[in-house]
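Engineer: here is a sequence with its predicted model. Questions after.
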Amino acid sequence: MAGIVSISRTILAGRRKKLRKKRQIKFIQAIWRTIAVTSLAGGLLWIAIQPIWVLKTPKDVVISGNQLLSDEEVQSLLMLSYPQSLWRIEPYKIARSLQQQPSIAQATVSRRLFPPGLVVQLQERTPVAIAQVRREQDKSKNGNTKVIMGLIDAHGVWIPLENFTSLNSKVKLPTLKVIGSPEQYRPYWSDFYEAISQTSLKVTEIDWQDPTNLILKTELGLVHLGTPSPQLPEQIKVLAQIRNLPSQLNPNDIEYIDLKNPEHLLVQMNQKNSKPISKQTKKNQRV
């Protein structure tokens, strides 16, 4: 029994010794990790405060994605002074400020370390139509109607005309004109504009003022589409299929084309200019 007790004590003592060594090793490793992390952080801090991390001129700002705005116009929106410490710049705030511009849809700003600089990526709003809104003024101002001009993009987002042209002095304005409140036609605009842009038929004006009758001015003349609905793209497709109408009827005799029902297209003729058809003048002609 005495021999067994002696062996057990020896084993326990060996185990304690091994545990102490493991603790010492872990302690030393922890110290080295702390020293390494501290040294790394200190080194990065030292590098960060060096004068090389400075934007010296506007050339240190790389701008991409801009097609309507020039680099100089974007630079003016950044409102940066030079020289400027790269670490004092807040990319998120600059991006948010750029997105508040009516002609910019998205903006991403990030720091570039090698070489030191700033990277600005833009997604612009491309105007596709000139928008006109008529609003009645106060009675104190004789109740006159005020006409507000602007621009809209393919998604129906309103862009103030004066803000856009002040920055984009060289940009050619679109030829398509839209009359009416953007709030009224925005639910239909994206699909409707896509249909117009893809058709071979030229559309120069869209009148949304009457909520019960959308009117287009086209190369065929005036077209009445009725109450705006999800079937507007289909109506545009039908309209493109009758491009040969001028060869059948004199455009001067056409008052308007009634396309309220795509399956039953009607042509309203001018009584003054109409000519006899089938030995008898008819007010309405079915196509």
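Structural biologist: Yes, it's here.
Engineer: switch to C-alpha atoms for all contacts and neighbour counts from now on
Structural biologist: Fine.
Engineer: and stretch 117-133, how far from the chain's centre?
Structural biologist: In terms of CA atoms, centre = their mean, to the nearest Å, the gap separating the centre of stretch 117-133 from the centre of its chain is 7 Å.
Engineer: got it, and stretch 116-134?
Structural biologist: Relative to the chain's own centre, stretch 116-134 is displaced by 7 Å; criterion: CA atoms, centre = their mean.
Engineer: and it, end to end?
Structural biologist: 50 Å (CA to CA, to the nearest Å).
Engineer: which SS state does the residue nearest to P91 when sequence neighbours are not counted fall under?
Structural biologist: Counting by CA to CA, 6 or more residues apart in numbering, V109 is the residue found nearest to P91 once chain neighbours are left out, at 5.1 Å. The three-state label given to V109 by DSSP: H, G, I helix; E, B strand; the rest coil is strand.
Engineer: V109: what's it in contact with?
Structural biologist: Shown in contact with V109 (CA atoms under 8 Å, 6 or more residues apart in numbering): P91, Y92, I94, A95, L118, V119, V120, Q121.
Engineer: and the residues you listed, which is closest to N270?
Structural biologist: Of all those, Q121 has the smallest distance to N270: 54.7 Å, by CA to CA.
Engineer: which of the helices or strands spans the closest one?
Structural biologist: Remark: Q121 resides in strand 117-124, with elements defined by DSSP states H and E.
Engineer: and the next helix or strand past that strand?
Structural biologist: Next helix or strand after strand 117-124 toward the C-terminus (DSSP H and E): strand 127-136.
Engineer: put this next to the first one:
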Amino acid sequence: MTLEFPISDGEADYVARRKQLRKQRRLRIFQRIWQLVFITGLTGGMLWVAMLPEWQLRSSNQIDIEGNKLLSKDTIKKSLPIQYPQSIFQIQPQAIASQLEASIPVSKVSVSRTIFPSKLTIQVQERLPVANSTRNGQQGFLDAEGIWMPAKVYPSNITKPNLVVLEPTNRPLSQWSTLYRQVSQSQVKISQVDARDESNLILTTELGFVYFGTYKPSLFSTQLETLDRLRALPEKLKLSSFNYIDLSQPTNPVLEMNIPPKDKSSETKS
């Protein structure tokens, strides 16, 4: 004799929910497996595409250099942290720009990638030498911002600046950008800036040596104007007749005269 127990509506709903949950669980597992397969295939495909010759930098011929005037393109390309062949997608423009700014005399570098055809375009803003300067026995140049650069990083045939700067040995040359701007605008030709003594800036000019005392930008402008008014000096005095001009007080310029020694023979005769 078989006994049958009727299933209540609540039990039927419970069974149906269990089936629905199992179905949803299988669907989620299937979706995750599909996502994993898709991502793996996509990644593999991208890697395969990246390794194709069409997407690689195979030589420096695929690199364009713009903005250079003093530095040769070969010099810049040799400083690039790139090993050939290398996928264009592996290139890090900011890392290349930082490397160039640290290794060659440039103040700004911009690097852009072109995917097809694969190439790099590098725009540089060079540091232009404005003065000759020697540090630790090594010849070099200063730019308008006061950045010192060894001469060896430039081509050997570079036209050297006419201005020479004698810098302090134990500290950077302060306020150089302002000083250089004023010197370059001077009406009197200046060939050397001696800033070794902080208490006395000495310039070698077409009028001879000029002492300015402690450099102060506002006072220095007045001193240069006074120096310009003294340009008629060589017409009245021989340059050899005085040692230097003292403009530490521009309203009261002083000429340190070169007094020749007395002639002993004439003293004897007298």
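Structural biologist: Sure, I can see it. Small disclaimer: the values here were computed from a predicted structure and weren't measured.
Engineer: give me the TM-score for this pair.
Structural biologist: The TM-score (TM-score structural alignment, normalised by the length of structure 2) is 0.72; 222 aligned residues with a CA RMSD of 2.8 Å.
Engineer: and the contacts of V109 of structure 1, which of them are buried?
Structural biologist: Buried members of the contacts of V109 of structure 1, counted by 16 or more other CA atoms under 10 Å: P91, I94, A95, L118, V119, V120, Q121.
Engineer: please identify the buried residues of stretch 133-148 of structure 2?
Structural biologist: Of all the residues in stretch 133-148 of structure 2, those buried under the rule 16+ other CA under 10 Å are S133, T134, G140, F141, L142, D143, A144, E145, G146, I147, W148.
Engineer: next one: stretch 49-58 of structure 2
Structural biologist: A50, M51, W55, Q56, L57, R58.
Engineer: counterpart of the fourth one over in structure 1?
Structural biologist: Translated: Q56 of structure 2. Alignment note (TM-score structural alignment): Q56 of structure 2 maps to V54 of structure 1.
Engineer: so which strand or helix has the residue positioned nearest the centre of structure 1?
Structural biologist: For structure 1, A105 is the residue whose C-alpha lies nearest the centre (CA atoms, centre = their mean; 3.6 Å). Using DSSP H and E, A105 of structure 1 falls within strand 104-112.
Engineer: which residue numbers in structure 2 does that strand align to?
Structural biologist: Using TM-score structural alignment, strand 104-112 of structure 1 lines up with residues 106-114 of structure 2.
Engineer: so how far is that stretch off the chain centroid?
Structural biologist: Here the centre of stretch 106-114 of structure 2 is set off from its chain's centre by 12 Å, with CA atoms, centre = their mean.
Engineer: circling back to that earlier point, how far off strand 104-112 does the strand holding Q121 of structure 1 point, in degrees?
Structural biologist: Between strand 117-124 of structure 1 and strand 104-112, the angle comes out at 170 degrees (axes from the mean of the first three to the mean of the last three CA atoms, to 10 degrees).
Engineer: tell me if L219 of structure 2 really is in a helix.
Structural biologist: Yes: the assignment for L219 of structure 2 is a helix, going by three-state DSSP.
Engineer: what about it, neighbour count?
Structural biologist: A count of neighbours around L219 of structure 2, defined by other CA atoms under 10 Å, yields 14.
Engineer: from L247 of structure 2, how far out is the counterpart of V238 of structure 1 in structure 2?
Structural biologist: Applying TM-score structural alignment, one finds that V238 of structure 1 aligns to T226 in structure 2. According to CA to CA, T226 of structure 2 and L247 of structure 2 sit 8 Å apart.
Engineer: ok, which stretches of the stretch 51-200 of structure 1 are helices?
Structural biologist: Using DSSP state H, counting those that start in this stretch, the helices of the stretch 51-200 of structure 1 run over 71-78, 91-99, 161-167, 182-198.
Engineer: who does the shortest one touch, helix- and strand-wise?
Structural biologist: Helix 161-167 of structure 1 sits against strand 145-153, with contacts defined as 3 or more CA pairs under 8 Å, 6 or more residues apart in numbering; DSSP states H and E.
Engineer: which residues touch the match of V238 of structure 1?
Structural biologist: L247, P250, T251.
Engineer: and V203 of structure 1, by the same measure?
Structural biologist: Contacts here follow CA under 8 Å, 6+ apart; on that basis V203 of structure 1 touches L176, I196, L216, K217, T218, E219.
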